[in-house]
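# With the sequence up front, the predicted model follows.
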Amino acid sequence: MPTPTDTKPAHRNWRRGLEAGLRYREREGGLEVPYDHVEGAYPLGRWLSDQRRAFRTGQMSGERAAELEALGIVWDTADAGFERNLGAARAYYELHGTLAAPRHATALDVAVGQWLTNVRRPGGLGKDPVRAERRAAALAAIDEDWNPAERGWTVDWQRHQAYLAQLLAEGARLSAIVPGVTRHGEDVGRWLTTQRRDFDRLTEGQRARLAELGVKKTPRARQTPAKPAGAVPAGRGAAAFQTGIQALAQYREREGGGVPGRGHVEELPDGSSHRTGVWVVNQKQRRERLAPEQLAALAELGVEWAAPGP
């Protein structure tokens, strides 16, 4: 015979919720229930949402919390989604040895490249600072270089550097890594040639990473004292050009290619803004005064007018 407590509407509703949750879990293998889901005639999704709210506000008894945990409730659905994506990131790392994934990358049927792009953005780990710190630590536990912008370089640069390190660890010789030598479809040899050529334009951190792998800049050919036309500018001009190249590379990495329109402004990792669209237009106007190395750098980043003619 039912006790007086069992006849109370609130208690009957509680038991109905548990029974509906059990049916759902047995059928679906878990208890991640959409908010609008109705199990039979019972609004299970809404009921579970109410239980999570009661748990967060301290209005739930320990006995009921234990029953829900035994049932398999997901207390924080946002964290559950993050954990699923984190599992995909871990699978990507196991294959590639880096979390510097391109935006189109997938793992375990998850668009992990786009997800990593999203979480690297300001606020991408959530508004709660404690949760954001916990999530960042989880990503760093997989790959301490998961967010290359914090180091001062792009995801594309980090991915190639990681692939170069892997090739060397597997026994490849630096002298043998020439254009055409690839890893996971990336031309590491071509990238390495560019790094050697532009060694002095890299950040101190980038040069240190390459030096650890034995990479040195390409020796410059001895030139006559007279400065030839189109020589690479020194001082602030060279620094400004390199900043433009870095901003353009960052734009292409984020957008998957292309050249920004005239009005585009790129936000750089150091917090400054760069009028990358105007900068590209200005380089075109002064094309005849650009050095071959500068034209090559622009052409490599998809600037068609910088490419050599037929």
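Arrived safely, thanks for sending. Numbers count the residues shown, from 1 in each chain.
# alpha carbons only for contacts and neighbour counts from here, please
Will do.
# residues touching Pro148, list them.
Ala100, Thr154, Val155, Gln158 (CA atoms under 8 Å, 6 or more residues apart in numbering).
# Determine which two of those are furthest apart.
Ala100 and Thr154 (8.8 Å; CA to CA).
# Put this next to the previous one:
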Amino acid sequence: MAAPRGAAILDFAIGQYLSNIRRPGGLGKDPVRAERRAAALAAIDPDWNPGALRWTVDWQRHYAYLTQLLAEGARPAAIVPGVTRHGEDIGRWLATQRRNWNRLNTEQQARLGKLGVKKAPRARQTPPKTAEAIPSGRGAAAFQAGIQALAQYQEREGASGGGGVPGRGHVERLPDGTAHRTGVWIVNQKQRRDRLHPTQLAALAELGLDWAATSP
């Protein structure tokens, strides 16, 4: 008895009728007669009034269709988005219930649990790649110092733009007197290539480091 509001049978608007009798006072003002009518409805479907159970008619209808699919031999794992019943996408609804499991009340969880439905496992969050963030702060300053040291080395050695690369143990003295371990720095940049920002890779490629110009 969870028909959509627009449902009709034998030219009778059964959906609207059910909506009307679920409203407060919908079974009449006489409490004895209202109780008798409620009992008659419950004899047809104990869940005829989902609002009293703290969920919607829409939820009850999808739950009923899911129960029917399972009774016909379907497995919960096979009811995926796109699996329908009477025009309703039961697979998509089921996926939503599993994903929003904590939003369901205890009775809803219990009913789905009896059908073999379980809470969806928590999705593992993938940390954003450093390469997507614009470099800033101390890391950016350290990188710029390395670029300056490499460019200075190439200019002095006559290899500017030609790919001249100092050895691993080379230390370059910057104009401010800082000793920069340029050789080690280049090795480190290569090892962390996939974490460098595109602008950093471009700067290295301009100084002739071929590995910075190729796709990771």
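Great, that's in hand. None of these values were measured; they are calculated from a predicted model.
# Give me the neighbour count for Gly237 of the first structure.
Gly237 of the first structure has 11 neighbours, counted by other CA atoms under 10 Å.
# picking up where we left off before, of Ala100 and Thr154 of the first structure, who's got more company?
Neighbour count, other CA under 10 Å: between Ala100 of the first structure and Thr154, Ala100 has more, with 27 against 21.
# The equivalent of the more buried one over in the second structure is in what secondary structure piece?
In the second structure, the residue paired with Ala100 of the first structure is Ala2, using TM-score structural alignment. Assigning secondary structure by DSSP states H and E places Ala2 of the second structure outside every helix and strand.
# what residues are up against Ala2 of the second structure?
Counted by CA under 8 Å, 6+ apart, Ala2 of the second structure has contacts Trp48, Val57, Asp58, Gln60, Arg61.
# List just the nearest of the contacts of Pro148 of the first structure to Gly17 of the first structure.
The closest of those, once distances to Gly17 of the first structure are taken by CA to CA, is Ala100, at 43.7 Å.
# Find the residue at the geometric middle of the second structure.
With distances taken as CA atoms, centre = their mean, the residue of the second structure nearest its centroid is Ala123 (7.0 Å).
# Tell me how far it lies from Ala77 of the second structure.
18 Å (CA to CA, to the nearest Å).
# what stretch of the first structure does stretch 184-197 of the second structure fall on?
Stretch 184-197 of the second structure lines up with nothing in the first structure when matched by TM-score structural alignment.
# cool, and stretch 146-155 of the second structure?
Mapped onto the first structure using TM-score structural alignment, stretch 146-155 of the second structure spans no residues at all.
# what ranges do the strands span in the first structure?
For the first structure, strands defined by DSSP state E occupy the ranges 182-183, 186-187, 266-267, 273-274.
# can you put those strands in JSON lines and add distance to Asp200 of the first structure and mean neighbour count?
Output for the strands of the first structure, formatted as JSON lines (distance: least, CA to CA, whole Å; neighbours: other CA atoms under 10 Å):
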{"stretch": "strand 182-183", "distance to Asp200 of the first structure": "25", "mean neighbour count": "16"}
{"stretch": "strand 186-187", "distance to Asp200 of the first structure": "22", "mean neighbour count": "16"}
{"stretch": "strand 266-267", "distance to Asp200 of the first structure": "23", "mean neighbour count": "16"}
{"stretch": "strand 273-274", "distance to Asp200 of the first structure": "21", "mean neighbour count": "15"}
